[in-house]
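Student: Next one to model:
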Amino acid sequence: MANIQINESKLGKISRFNWIWSEYSVIIAFVLIYIVSALMNDRFLLLQNQLNILMQVSTIGIIALGMTLVILSGGIDLSVGSVLAMVGVFVVMALNASESIFVAVLTALAVGAFVGFLNGLLVAKAKIAPFIATLGMMAGARSIALYTTNGGSIAGQVDGFTNISNTKVGLVSLPVIIFLTLTLCVYLLMKKTRFGRYVYAVGSNEKASLLSAIRVDRIKIGVYSLCGFLVGIAALIETSRLNSISSSSSGNLYELDAIAAVIIGGTRMTGGKGKVIGTLFGVLILGVLNNTMNLMNISPHLQGLVKGLIIIIAVIFQKRN
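Tutor: Here you go, the predicted structure:
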């Protein structure tokens, strides 16, 4: 009898440990990576360096929030980087033509949301696989950006446009505040609203969702539209930072970083399971790793290898849970 109680106690401790690891593994991983980074380089803990990390991850972080919604619904969006470049081109064109920052902001939000809406239509109504639909949009958006600018860059000609990315509230840059505010908004959307519950349901079991009278098509169109909207905000920040956008290089491989952040954050590629807070820490992990490698003068050509290894490790741990 005593042996049975001891075994039950051990099983209880193991199950409790598994639950803690399942719920908080990304936070534990972030703390460990942060401590190791601090020990490896004295400059890492400098306040300005910490603020730089937050600033550097803000654009990818905003895109990753949208990618989280899409992946939770069982889809994927490979077009986010190219769409960012295309939206940036249209933003600068609208800015120069109207000489109005307000018009530029509206252009970013409208074009981003519209492209996301088109992605949603292709996936939900045309029944095209998300990988194929967004791959096509990726090629199309980049092509439009290149054609519009003749393969070059386009610069803004209105004073004050750069204030969007270069304004600080105290010590914190405005893009960081926007990123954290959007993180809170998306968190509340997924945690407190019917839409959020339906996104999880569709990602977990689409057929069961249909039988439960959930408008699956509307949910899919909604998540892609929101993703596009968030890409529009990211494009606005990216464009205003340097007051220009490159049609060929801007947004290049951003989809990889966004997907990496989402997966590292614990969201399953098959959909239905994941957390917005996990994505936040996934973005921070990538930011800390990139910053540490830069401080240690590691070749930027090897940084992609590190990201790839982290994605593989994250997926392996997901399968174990």
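
Student: going forward, measure contacts between C-alpha atoms and count neighbours the same way
Tutor: OK.

Student: after the strand or helix carrying Gly116, next one along is what?
Tutor: Per DSSP states H and E, Gly116 falls inside helix 101-124. Next helix or strand after helix 101-124 toward the C-terminus (DSSP H and E): helix 130-149.

Student: neighbouring contacts of that following helix?
Tutor: 75-83, 85-86, 89, 119, 122-123, 151-152, 247-248 (C-alpha atoms under 8 Å, 6 or more residues apart in numbering).

Student: Where is the longest helix in the chain?
Tutor: In the chain, assigned by DSSP state H, the helix with the most residues is helix 2-40.

Student: Just give the nearest non-adjacent residue to Ile53, would you?
Tutor: Gly287 (5.8 Å; C-alpha to C-alpha, 6 or more residues apart in numbering).

Student: The structure of the following sequence is requested for comparison with the preceding one:
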Amino acid sequence: MSKALTSLPLISRIRFRDAGTLVGLILIAIVFSFLSPSFLTLPNLVNILQQSSINACIALGMTLVIISGGIDLSVGPVAALSATLGAAMMVAGVPVPLAVLGAIATGVACGFFNGALIAWGGLQPFIVTLGGLSLYRALALIYTGGTPIFGLPGEFRAIANGTLLGLPGPVIAVGVLAFVAWVILTKTPLGEYLMAVGGNPEAARVAGVPVTLTKLSAYMISGGLASIASLILIGRLGAAEPTLGNLWELDAIAASAIGGASLMGGRGSIVGTLIGCVILGALRNGLTLLNVQAFYQLLATGIIIIVAMLIDRATSGK
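Tutor: I've put the predicted structure just below:
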């Protein structure tokens, strides 16, 4: 079976994985619909999409990083630092659009720092972003003194909690971001560069691919999307905590892996990642409806990552 899959072109293998992931989501929905009558109700399905939107935003950037052959363990602390700085600007009277841009710029700057150490410094992505995980979290805690920032403007919260065509604003926003990420990956030179660098960076360099700028771009996009995810969250909560984003990297990696992104680099799918996010959201929602304790949900996430890696190894033939 694995030999047959590896003989398919890359695009065909990605579509095959997307279809398989979608089947997995359908099976989860069927199981929980029997276990809980409220699972397939429209309000609950919308709730699943809203709960999945933050992870989806993070996972889009993580997928691009993984495709490039890297990993970003710092997305949670980057989100916390961006959220606290953005919230502080809003509370201080800075216009909401400028504060939002400032928060996103913070995430992009953190991504630039990570990418520079990896692309120019030649350091391992795991080590750099692991260090960033502690660094950015510490900066958020130092800046706030470990206390939440309250009093966010009503106009900002209205945007984050608004609806359009019956869908929550965050779901619409992440849908637009996902479309942009899909276009980048499938319709632009950057997408081809990400695949090439993740597949074989030395061969890509010989072929004239700007390896350094490609890696840098992936981490900057990841940082920017982490900031947007944090803005969605604080808009819903009405406060920015320096401790937010805990274990966001785990969820993002899980969604990317479920969606077919290879942690070896060179392969991934935006559509698959979105389905992976909904799978995680549906799984947690269903377990919550069944009154299953939260730490069992974390156990389920870990198992899903391991299973996804085994499937990836089987289908890649490595």
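
Student: Would you indicate which residues of the helix holding Gly116 of structure 1 are buried?
Tutor: Of the residues in helix 101-124 of structure 1, 101, 104-124 count as buried by neighbour count, 16 or more other C-alpha atoms under 10 Å.

Student: Quickly note the distance from the counterpart of Leu236 of structure 1 in structure 2 to Leu60 of structure 2.
Tutor: Taking TM-score structural alignment, the alignment pairs Leu236 of structure 1 with Leu231 from structure 2. The gap separating Leu231 of structure 2 from Leu60 of structure 2 is 16 Å, by C-alpha to C-alpha, to the nearest Å.

Student: For Asn96 of structure 1, which residues are in contact?
Tutor: Contacts of Asn96 of structure 1 by C-alpha under 8 Å, 6+ apart are Gly156, Gln157, Val158.

Student: Tell me how far it lies from Gly156 of structure 1.
Tutor: Distance from Asn96 of structure 1 to Gly156 of structure 1, by C-alpha to C-alpha: 6 Å.

Student: now swap in Gly287 of structure 1 and tell me
Tutor: For Gly287 of structure 1 relative to Gly156 of structure 1 (C-alpha to C-alpha), the value is 28 Å.

Student: repeat for Ser15 of structure 1
Tutor: 57 Å.

Student: The two: who's more crowded?
Tutor: Per other C-alpha atoms under 10 Å, whichever of Ser15 of structure 1 and Gly156 has more neighbours is Gly156, with 23 against 12.

Student: hang on, that one packs against Ala94?
Tutor: No. Checked against C-alpha atoms under 8 Å, the pair Gly156 of structure 1 and Ala94 is beyond contact range at 9.4 Å.

Student: On the secondary structure side, give me the element for the aligned residue in structure 2 for Leu286 of structure 1.
Tutor: In structure 2, the residue paired with Leu286 of structure 1 is Leu280, using TM-score structural alignment. In the assignment (DSSP H and E), Leu280 of structure 2 maps to helix 270-289.

Student: Give me the mean distance between that helix and structure 1.
Tutor: For helix 270-289 of structure 2, the mean deviation from structure 1 after alignment is 0.4 Å (mean C-alpha distance after the TM-score superposition for structure 1).

Student: by contact count, what packs against that helix?
Tutor: Judged by 3 or more C-alpha pairs under 8 Å, 6 or more residues apart in numbering; DSSP states H and E, helix 270-289 of structure 2 is in contact with helix 10-35, helix 42-67, helix 169-187, helix 248-258, helix 294-316.

Student: export these to TSV and tack on distance to Ala226 of structure 2 and mean neighbour count?
Tutor: TSV is the format used below for those (distance: least, C-alpha to C-alpha, whole Å; neighbours: other C-alpha atoms under 10 Å):
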stretch	distance to Ala226 of structure 2	mean neighbour count
helix 10-35	24	16
helix 42-67	5	25
helix 169-187	12	18
helix 248-258	9	27
helix 294-316	20	15
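
Student: Tell me which of the ones you listed sits nearest to Ala158 of structure 2.
Tutor: helix 169-187 (9.4 Å; C-alpha to C-alpha).

Student: compared with structure 1, how much does the helix or strand just after the closest one deviate?
Tutor: Next helix or strand after helix 169-187 of structure 2 toward the C-terminus (DSSP H and E): helix 189-199. In this overlay with structure 1, the average offset of helix 189-199 of structure 2 from its partner residues is 0.4 Å by mean C-alpha distance after the TM-score superposition for structure 1.

Student: Show me how far helix 189-199 of structure 2 is from its chain's centre.
Tutor: Chain-centre distance of helix 189-199 of structure 2: 19 Å, with C-alpha atoms, centre = their mean, to the nearest Å.

Student: Give the closest residue to the most centrally placed residue in structure 1 in space, chain neighbours not counted.
Tutor: In structure 1, the centroid-proximal residue (C-alpha atoms, centre = their mean) is Ala64; its distance is 0.6 Å. Using C-alpha to C-alpha, 6+ apart and skipping the chain neighbours, the partner closest in space to Ala64 of structure 1 is Ala258 (4.5 Å).

Student: ok, the match of Leu236 of structure 1 - contacts?
Tutor: When contacts are counted by C-alpha under 8 Å, 6+ apart, Leu231 of structure 2 touches Ala83, Val100, Ala103.

Student: go on, Asn41 of structure 1?
Tutor: Thr292, Leu295, Met296.

Student: Just to confirm, what residue in structure 2 is aligned with the last one?
Tutor: Met296 of structure 1 maps onto Leu290 in structure 2, with residues paired by TM-score structural alignment.

Student: Burial check on its match, number of neighbours?
Tutor: Leu290 of structure 2 has 13 nearby residues by other C-alpha under 10 Å.

Student: Using the three-state scheme, assign the equivalent of Asp42 of structure 1 over in structure 2.
Tutor: Here Asp42 of structure 1 is matched to Pro37 in structure 2, going by TM-score structural alignment. Under DSSP: H, G, I helix; E, B strand; the rest coil, Pro37 of structure 2 falls in the coil class.
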